[in-house]
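Q: sequence plus predicted model, see below.
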Amino acid sequence: MSFHELLTRAVRAPDRVIRFGPHPDQVIDVYLPPRVTSPAVVLLHGGFWLSRYDRSHTRPMAAALADLGHPVYVPEYRRLGQAGGGYPGTFDDVAAAVDLVLAERPGRGGIVVAGHSAGGQLALWSAARHRLPASCPWHGEPAIDAVVALAALSDLGEAFTAGLGDGAAARLVDGRAELLDLTDPVRLLPPAPATRLALVHGVRDRLVPVGMSRRFAARTGAALTEIQDAGHFALIDPLSAAWPAVTRALSPALSPALSPALSPARPRAAWQEAASVLHLAGRARQASAEVTTAH
């Protein structure tokens, strides 16, 4: 399965389009289910934050999730190669889109934020905005129930140093390593106590190494599902063998298991203290991460 196959697959148009700014890409596509039976999902697309990759390749996934009962919101955001893309515009747009979805759903509880690849970095970052300085315009405490990070660029600093995506991570922050303190999910640990984390990663991923998810799971105790025969794009393809693992990660019935670190058996305060120590020491010491292997 390839990226181009996802682009050519027939899929229904969104039921609504919400505009949240004057730029043509400050929009959110909304896919509504026949009947709401599952939590709302904000789906953040990947593509190394580059303008040549837009939300269109996630449309099959968005439509499939809507068919499963999820209201699905697919934000577009300004990207590298566009006016305002990268730092700070990409982060401005993602924060605004998530907040808009939550404001549109008052009294309906939180949401699940799912993200693939670079979108996984943005999803994890969205759930860490409470860790930003109060003076930062992105600071907030959005009611995010869970983050499902698919083949996520979860360690922006590692991507920066390794030059993943032909140096896209460095371009995202204008080559300024000091901005990683505001944008890198690893540097903003721990996540909010009420937010559960699940990671899914294909072992055969050649674009984002599975080791990145393994290290993030070790730091946080998040559940990690590794799919032995999956590459990078299988995780967003509803026709792939990897798809059941993705839907299980999104399932509200499994939500208590999404992050063992936040289960009642482990006090939240103790987990937060341990995660902070790991972060400050800069060590990827093994935490009690739950790793599931799928074929």
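A: Perfect, thanks for sending it. Numbers count the residues shown, from 1 in each chain.
Q: make it CA atoms for all contacts and neighbour counts henceforth
A: Noted.
Q: now the terminal residues of stretch 131-147, how far apart.
A: The first residue of stretch 131-147 is 16 Å away from its last residue (CA to CA, to the nearest Å).
Q: pull out the buried residues from it.
A: For stretch 131-147, burial by neighbour count (16 or more other CA atoms under 10 Å) applies to 131-132, 138-140, 142-147.
Q: again with stretch 185-199
A: Neighbour-count burial for stretch 185-199, counted by 16+ other CA under 10 Å, picks out 185-192, 195-199.
Q: can you add secondary structure and distance to residue 98 and give these back as a markdown table?
A: What follows is the buried residues of stretch 185-199, written out as a markdown table (DSSP: H, G, I helix; E, B strand; the rest coil; distance: CA to CA, whole Å):
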| residue | secondary structure | distance to residue 98 |
| --- | --- | --- |
| 185 | helix | 16 |
| 186 | helix | 20 |
| 187 | helix | 21 |
| 188 | helix | 18 |
| 189 | coil | 19 |
| 190 | coil | 20 |
| 191 | coil | 16 |
| 192 | coil | 16 |
| 195 | coil | 15 |
| 196 | strand | 17 |
| 197 | strand | 17 |
| 198 | strand | 19 |
| 199 | strand | 20 |
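Q: now, which of those residues sits nearest residue 103?
A: Nearest to residue 103 among the buried residues of stretch 185-199, counting by CA to CA, is residue 195 at 18.0 Å.
Q: who's in contact with the closest one?
A: Applying CA atoms under 8 Å, 6 or more residues apart in numbering to residue 195 gives the contacts 127, 144-147.
Q: okay, one more to line up with it:
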Amino acid sequence: MPAQKNKGTVCLFHGGFWKMPYDKSQLDAVAVKLVENDFAVWNIEYRQVGYLPQGYPETFIDAIDAINQLAPLSKKHPQLALRPLYIAGHSVGGHLSLWLGNHKARLGEHALAIIPYVFIGLTPVIDLVESYRDIQRQEFITAFLGCTPDENRDIYHHTSPIALLPAQGKQVIFHGEHDEVLPIGEIDDYARQARQKGTPVELIKITRGTHIDFCDPDSPSTSRFIYWLNAQSESQAV
């Protein structure tokens, strides 16, 4: 929590291929930087491959339930501002963030009870089928979902942000032009398809930005992200 003024709450989902031993500590320093900029931060952990045999469906349920937990928390801590509420995730955490922004992002009785201001992807995974086709990402995808696209196309359809377009919420994607893990061409394709289906996506490209930049609180990529958040706060205050 910030010491004084609260510009809103930022929820963070960390990356790391949806697998252990990666955890929310990846974004601890970024969380501190956000608090220094007067944002409250909810740095989220979720069950991953290694703790579970596979991530589906528990990882998605954890993502939903973690956001919904903010409502009872705000009653205990009135200084916790849920308006505006930003959902942001790095890499596979960005996949979870953008997945939550779709109207079909529910599992059984699990669905978002809070409507965020915006869903943000920081170099996000947006197409699980395309990721499966990439030999460097294939094993992580199959371990996460527990199947290949040929074995269960429905699971891929219900968990891949690009397959769920149009989205129900505002989306913003920050992506490094030199991202060595997720080619920016995949993000360009996502933004194009989203716009064609009536979902405006604000795509902010980071010159010379790389994939891991968003774990560094002082990188130009993270600074651009925080600058954008501050600009939103200023525009809402007018």
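A: Thanks, I have it. The shown structure was predicted, so the numbers you read here are calculated from the model rather than taken from an experiment.
Q: what residues does the top helix by length along structure 2 touch?
A: Criterion DSSP state H: the longest helix present in structure 2 is helix 220-237. Applying CA under 8 Å, 6+ apart, the contact partners of helix 220-237 of structure 2 are 7-8, 30, 34, 37, 174, 176, 206, 209, 213-217.
Q: same deal with stretch 37-46 of structure 2?
A: 1-14, 23-24, 27-28, 31, 34-35, 59, 62-63, 66, 80-81, 230.
Q: whereabouts in structure 1 does it align?
A: Taken onto structure 1 by TM-score structural alignment, stretch 37-46 of structure 2 occupies residues 68-77 there.
Q: now do the end-to-end distance for that stretch.
A: The first-to-last residue distance of stretch 68-77 of structure 1 comes to 26 Å (CA to CA).
Q: repeat that for stretch 222-238 of structure 1.
A: Start-to-end span of stretch 222-238 of structure 1 (CA to CA) is 24 Å.
Q: matching residues in structure 2 for that stretch?
A: Taking TM-score structural alignment, stretch 222-238 of structure 1 hits residues 201-217 over in structure 2.
Q: check the separation of the first and last residues in stretch 209-229 of structure 2.
A: Across stretch 209-229 of structure 2, first to last residue, CA to CA, it's 18 Å.
Q: and stretch 67-75 of structure 1, by the same measure?
A: Per CA to CA, stretch 67-75 of structure 1 runs 19 Å from first to last residue.
Q: circling back to that earlier point, out of the buried residues of stretch 131-147 of structure 1, the closest to residue 178 of structure 1 would be?
A: Nearest member of those to residue 178 of structure 1, counting by CA to CA, is residue 132, at 13.7 Å.
Q: my read: that closest one touches residue 189, true?
A: No: the criterion here is CA atoms under 8 Å, and residue 132 of structure 1 misses it with residue 189 at 10.4 Å.
Q: so how many other residues sit close to the aligned partner of residue 35 of structure 1 in structure 2?
A: Alignment note (TM-score structural alignment): residue 35 of structure 1 maps to residue 4 of structure 2. Using other CA atoms under 10 Å, residue 4 of structure 2 has 9 other residues around it.
Q: what's the answer for residue 59 of structure 2, then?
A: For residue 59 of structure 2, using other CA under 10 Å, the count is 21.
Q: one more: residue 107 of structure 1?
A: So residue 107 of structure 1, with other CA under 10 Å, has 8 neighbours.
Q: which residues of the stretch 1-150 of structure 1 fall in strands?
A: 16-19, 27-31, 41-44, 72-75, 111-116, 144-150 (DSSP state E, counting those that start in this stretch).
Q: any chance of those strands in CSV, plus distance to residue 254 of structure 1?
A: CSV is the format used below for these (distance: least, CA to CA, whole Å):
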stretch, distance to residue 254 of structure 1
strand 16-19, 29
strand 27-31, 23
strand 41-44, 15
strand 72-75, 19
strand 111-116, 13
strand 144-150, 11
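Q: which one of the ones you listed lies nearest to residue 160 of structure 1?
A: Per CA to CA, nearest to residue 160 of structure 1 of the strands of the stretch 1-150 of structure 1: strand 111-116, 17.7 Å.
Q: next, the angle from that closest one to helix 243-250.
A: Taking axes from the mean of the first three to the mean of the last three CA atoms, to 10 degrees, strand 111-116 of structure 1 and helix 243-250 form an angle of 150 degrees between their directions.
Q: and strand 111-116 of structure 1 against structure 2, how far off on average?
A: Its aligned residues in structure 2 lie a mean 0.5 Å from strand 111-116 of structure 1 after superposition (mean CA distance after the TM-score superposition for structure 1).
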